[in-house]
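A.B. asks: The following comprises the amino acid sequence and a computationally predicted model.
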Amino acid sequence: MDRQLVERFLSRIRQIRALVIGDLMLDEYLWGKTERISPEAPVQVVDISREDLRLGGAGNVINNLMTLGCQVHVAGVLGDDADGRLLRRLLEEKSVGIQGVLMSPDRTTSRKTRILASNQQMLRIDRESQNPISPEMEARLADHVRRVAEDFQVILVSDYLKGVLTEGLLKEIVAIGREKGIPVVIDPKGSDFRKYRGATLLTPNRKEAQTASHIAIVDEASLLQAGRFLAEALDLEALVLTRSEEGMTLFPRDGEEIHLPTEAREVYDVSGAGDTVLAMMGLGLAGELSLEEAARLANVAAGIVVGKVGTSTVSHGEILEVIGRRHQDTDLKIKDREVLAGILEMEREKGRTVVFTNGCFDLLHVGHVKYLQKARRLGDLLVLGLNSDESIRRLKGPRRPLINQDERAHILAALDCIDYLVVFDEDTPLELIEALRPKILVKGGDYSPEGVVGKDLVESYGGRVELIQFVDGKSTTNIIEKILQHYGEEGGLP
């Protein structure tokens, strides 16, 4: 994936509001060690050394969303018991909207207790209700979803077959999503997927897809058959079929299937990976990524969480670290404007001085390099604003630039003196300077201070303008003229 695209998307997640509907539960982890057999029965004795209580089920989807910075509201039904009240308090502590969480005296709040030793799960104990919620609860939940739906960019449905997501409620959720143009992304369960018909996207694993399609998935051909059948029969915009250590496959309504190999280095625990995929696919669609872009990002996130023990989440930094493995240093320096503005704000808080200059830098030459090296010595960071191809054509005519903006960006980013580079499309860098707020604005010595775009702005917040002389006789125009003199009459290069 393009790192700049990922950075831009991650920077905007805080603006996304997601509604999560589903089965809420508590995940309890008891960690210990085993060194003896019980005298009472031929079983291992686990000496517990640590306990951990987390949000589980749909709560793990919430954990993923909150870790990434999304605004979350949840709807579901809990038992009116001690665990139910504890779960509500945990949600409130995370600043999750819980107006849609209903309490029922007829239910037991789900708690799953896992006992682990030497990083291996030895036993799981479940305490829960699995009966369908009452018609009254179903109607109250549906009414709440209809009233608040327009406040959200995506609806995420996490079905663990604990009775909250009845067939009637699911049909109502899908209908609300279609009516209001809100993506409805569902992590399905069970043998009958017809209750999810009309959803935007489903994220089943291989076993679930096999059960629901009644097609034994034994090879790639049968996997494609099952995925295509479900996507078409259920009138989905797309289906993402997760395949554990083999990655995932995207089945879009329009277009060819896309196989995504696993991003995991090592697989320790796949529990919760489906929740991560659901969360990331939902955020991707809400953040206006394409289906393929969202699936690729979800695949990266899933590869991270299966390398952790227990249901886990993934952070911005972990995602960018994985994406960064595929790129060279030049890619890491080239930033989107919004992302770079955030980076520079943090650098200023550390007391670092940001220097900014801009230009076309078509046919990089020694004059450019000397100029940039001098600019870098004026502060702690040098940011280069690079004119896009379109802006150069407007400034210099249709025959320029000679080198396209992507190539120019990577060539310049390879210079040690440049810390960050951003491409801008405007005729002047004023809007870019407003966004980045450098302390020192640098231009060539052929300018007068009064003629430097952004001078008044930078000086208004205590910054200054510096002029640097170019190396005499070194310019792109001179290089072009020299080439034409040497080879123009000969009809080309020898």
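C.D. replies: It's in.
A.B. asks: can we go C-alpha only for contacts and neighbour counts from here?
C.D. replies: Will do.
A.B. asks: gap between stretch 175-192 and the chain center?
C.D. replies: 21 Å (C-alpha atoms, centre = their mean, to the nearest Å).
A.B. asks: Quick check: end-to-end length of that stretch?
C.D. replies: Counting by C-alpha to C-alpha, to the nearest Å, you get 19 Å between the two ends of stretch 175-192.
A.B. asks: Mind listing residues that contact it?
C.D. replies: By C-alpha atoms under 8 Å, 6 or more residues apart in numbering, the list of residues contacting stretch 175-192 from outside reads 146, 149-150, 152-161, 173-174, 196, 198-204, 208, 211-212, 274-275, 278, 281-282, 285-286.
A.B. asks: Okay, and which of those map to helices?
C.D. replies: 146, 173-174, 208, 211-212, 274-275, 278, 281-282, 285-286 (DSSP state H).
A.B. asks: mind listing the helices for the stretch 251-400 of the chain?
C.D. replies: Here the stretch 251-400 of the chain has its helices, by DSSP state H, counting those that start in this stretch, at 273-286, 291-305, 316-324, 329-333, 337-349, 366-376, 389-396.
A.B. asks: Mind putting these into TSV with mean neighbour count and distance to Glu245?
C.D. replies: Shown next, in TSV, are the helices of the stretch 251-400 of the chain (neighbours: other C-alpha atoms under 10 Å; distance: least, C-alpha to C-alpha, whole Å):
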stretch	mean neighbour count	distance to Glu245
helix 273-286	27	11
helix 291-305	24	9
helix 316-324	15	17
helix 329-333	17	28
helix 337-349	16	32
helix 366-376	18	46
helix 389-396	17	43
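A.B. asks: Which one of the ones you listed lies nearest to Glu237?
C.D. replies: helix 291-305 (9.4 Å; C-alpha to C-alpha).
A.B. asks: and the closest one with helix 316-324, angle?
C.D. replies: For helix 291-305 against helix 316-324, the angle by axes from the mean of the first three to the mean of the last three C-alpha atoms, to 10 degrees is 110 degrees.
A.B. asks: what helices or strands is helix 291-305 leaning on?
C.D. replies: strand 248-252, strand 258-260, helix 273-286, helix 316-324 (3 or more C-alpha pairs under 8 Å, 6 or more residues apart in numbering; DSSP states H and E).
A.B. asks: just how off-centre is it within its chain?
C.D. replies: Distance, centroid of helix 291-305 to centroid of chain: 8 Å (C-alpha atoms, centre = their mean).
A.B. asks: this is the comparison structure:
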Amino acid sequence: MRPLVVLGDALLDVDVEGSATRLCPEAPVPVVDVEGEWVRPGGAGLAAMLLATRTTPDVVLVTALGADTTGRRLASLLARDVEVLRLPLDGETPRKTRVRASGQSLTRLDTGRGRAAEAPLPARVRHAVDGAGAVLVSDYGRGVTAHPELRRLLTELTTHVPVVWDPHPLGPPPVPGATLVTPNEREALAVAEGCVDVADAAEAVRRGWGCRATAVTLGAEGAVLATPDSAEPIPVPVPDGAFLGAQQLDTCGAGDRFASAAVAALAEGADVTDAVVTAVDTASRFVAAGGASALSVHYADRRDGPEGTHFPGRSAFEFGEHVRRRGDRLVATGGCFDLLHAGHVSLLKQARALGDALVVCVNSDESVRRLKGPGRPVVPAADRARLLAELSCVDSVVVFEESTPSAVLERLRPDVWVKGGDYADDELPEAEVVRRHGGEVVLVPTLDGYSTTRLLQEALRRPRATVHDGRGWAPGTIGSKEAR
């Protein structure tokens, strides 16, 4: 099955939980004694997480995240279950904080007004959207769904792939031809000006937006479905088995659960009516079971470190998978790196500057011998890898046996593959592998005069070397104990 792609605006939801037993003396407001802070992905992040944990593990989220603390925390939360393809964000990552006492929300604080930046769409995003088995668009009015290239891709997908669109008043209208659009009652009535009846509004929205079907969600009343095949909109009530009678149900995330259940059903071959029936039932049970708050984790329980990126002792492939799931940009480069020199360091620093993490692919000893001759390498692979791993610009190292890194790149799938500018693009057999997985090949300038072969030739031309004999500098023979 092809992956389900969720596209839209992610945010961080925070619940500050406590108890309130007294009023503030300065104003008639409750004083909350904080007992803990609970966090979870919100918006498109919640929709993706619901799909990944309740429906299918193969979920890709396309969203815009900032490089701030909120963005890093959100990316770390998502990385457990979802592959995140990250778009740039102008401004701070949105965060919504609810202050709650004894299960009752007292106030909500919204911070972070960042919006998706107007930037070219990364190749990996285009590749993921083109290969989607179904798409859920989760719009929270932060600009992702307004990206012109994304809208063009989605318009093309509607002809052969289920596209469910959960709209937002501050976002653009869905693309024409969307399989199912899921506004709530207030949103539908606002779009269908002049309509008072929800059923009329559902049909007006369907016609106005040019979508195949509209399901207007009505909370505890279920939904109303408008399709071109029915003379009248179809009411879809909450099933008797879904308990919604309690007074203090937390409905946070109900719309995301409805839309995610609908797209999952459509992806499995259900028709629109059956998908909406399933979505009403699933969302009702989700709310009755505690809603989105049931997916929260206590912030003190996180063990990922400040940015959640270090994986000591794990393979480069595990590290690369973690970087991708965080939505960060994975860069890789490769070579023999025999006798590490300033030219190597310059290449590695330039490579690291092109993304968020750098994996170095190192030729094994046998691979170096095939490429450079029987006298090489000078430094064994284990030592070369250890030296590279000690550099601050290198995040992980992998040694490969083949003459080219094509096989290792097939598993690593970097966003960027970097080589020195002394290569030409058509000389890199691994370039096809990189591009097939949505990555790009970048050639960076090299430092003139630096190469291991040249250093060895220089050394061989000098029969004697200057060494320190404990009293001062004196001549010593290369290869002697003193010169080692």
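C.D. replies: Arrived safely, thanks for sending. Predicted, not measured: the structure shown is a model, and the values here were computed from it.
A.B. asks: Superposing both, give me the TM-score.
C.D. replies: Here the TM-score for the pair of chains, by TM-score structural alignment, normalised by the length of structure 2, is 0.56; 288 aligned residues with a C-alpha RMSD of 2.2 Å.
A.B. asks: returning to what we had before: same list, the helices of the stretch 251-400 of structure 1, but as TSV with distance to Glu466 of structure 1 please.
C.D. replies: Listed next are the helices of the stretch 251-400 of structure 1 as TSV, based on distance: least, C-alpha to C-alpha, whole Å:
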stretch	distance to Glu466 of structure 1
helix 273-286	43
helix 291-305	42
helix 316-324	34
helix 329-333	23
helix 337-349	19
helix 366-376	9
helix 389-396	23
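A.B. asks: From Ile62 of structure 1, how far out is the counterpart of Ala79 of structure 2 in structure 1?
C.D. replies: Matched to structure 1 by TM-score structural alignment, Ala79 of structure 2 sits across from Glu92. Applying C-alpha to C-alpha, the value for Glu92 of structure 1 to Ile62 of structure 1 is 12 Å.
A.B. asks: more crowded one of these two?
C.D. replies: Ile62 (31 against 12; other C-alpha atoms under 10 Å).
A.B. asks: what range in structure 2 does the helix or strand hosting that one sit on?
C.D. replies: In the assignment (DSSP states H and E), Ile62 of structure 1 maps to helix 58-67. Using TM-score structural alignment, the residues of structure 2 aligned to helix 58-67 of structure 1 are 44-53.
A.B. asks: Comparing that stretch with structure 1, how large is the average distance?
C.D. replies: Following the fit onto structure 1, the mean deviation recorded for stretch 44-53 of structure 2 is 1.2 Å by mean C-alpha distance after the TM-score superposition for structure 1.
A.B. asks: Report the buried residues of that stretch.
C.D. replies: Residues of stretch 44-53 of structure 2 classed as buried: Ala44, Gly45, Leu46, Ala47, Ala48, Met49, Leu50, Leu51, Ala52 (neighbour count, 16 or more other C-alpha atoms under 10 Å).
A.B. asks: helix/strand/coil for the residue most central in space within structure 2?
C.D. replies: The structure's structure 2 has its C-alpha centroid closest to Val84; by C-alpha atoms, centre = their mean the separation is 1.4 Å. In three-state terms, and counting by DSSP: H, G, I helix; E, B strand; the rest coil, Val84 of structure 2 is strand.
A.B. asks: Pretty sure it sits against Leu61.
C.D. replies: Yes - applying C-alpha atoms under 8 Å as the test, Val84 of structure 2 and Leu61 come out as touching, 4.8 Å apart.
A.B. asks: Give me the aligned partner of Glu407 of structure 1 over in structure 2.
C.D. replies: So, by TM-score structural alignment, Glu407 of structure 1 is left unmatched.
A.B. asks: Just list the residues touching the alignment partner in structure 1 of Asp139 of structure 2, thanks.
C.D. replies: Matched by TM-score structural alignment, Asp139 of structure 2 corresponds to Asp159 in structure 1. Going by C-alpha under 8 Å, 6+ apart, Asp159 of structure 1 touches Gly22, Asp23, Ala58, Leu165, Ile186, Asp187, Pro188, Lys189.
A.B. asks: so who does His144 of structure 1 touch?
C.D. replies: Gly100.
A.B. asks: part of a helix, is it?
C.D. replies: Yes - using three-state DSSP, the assignment for His144 of structure 1 is a helix.
A.B. asks: want to throw the buried residues of stretch 44-53 of structure 2 into JSON lines with distance to Asp383 of structure 2?
C.D. replies: As requested, those are exported to JSON lines (distance: C-alpha to C-alpha, whole Å):
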{"residue": "Ala44", "distance to Asp383 of structure 2": "45"}
{"residue": "Gly45", "distance to Asp383 of structure 2": "42"}
{"residue": "Leu46", "distance to Asp383 of structure 2": "44"}
{"residue": "Ala47", "distance to Asp383 of structure 2": "46"}
{"residue": "Ala48", "distance to Asp383 of structure 2": "42"}
{"residue": "Met49", "distance to Asp383 of structure 2": "41"}
{"residue": "Leu50", "distance to Asp383 of structure 2": "45"}
{"residue": "Leu51", "distance to Asp383 of structure 2": "44"}
{"residue": "Ala52", "distance to Asp383 of structure 2": "41"}
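A.B. asks: for the stretch 101-250 of structure 2, what spans make up the strands?
C.D. replies: Taking DSSP state E, counting those that start in this stretch as the criterion, the stretch 101-250 of structure 2 contains strands spanning 104-111, 115-116, 134-138, 163-166, 180-181, 214-217, 223-226, 234-236.
A.B. asks: hang on, the earlier thing: adding distance to Leu141 of structure 1 as columns, could you present the helices and strands packed on helix 291-305 of structure 1 in TSV?
C.D. replies: Formatted as TSV, those follow (distance: least, C-alpha to C-alpha, whole Å):
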stretch	distance to Leu141 of structure 1
strand 248-252	30
strand 258-260	36
helix 273-286	21
helix 316-324	33
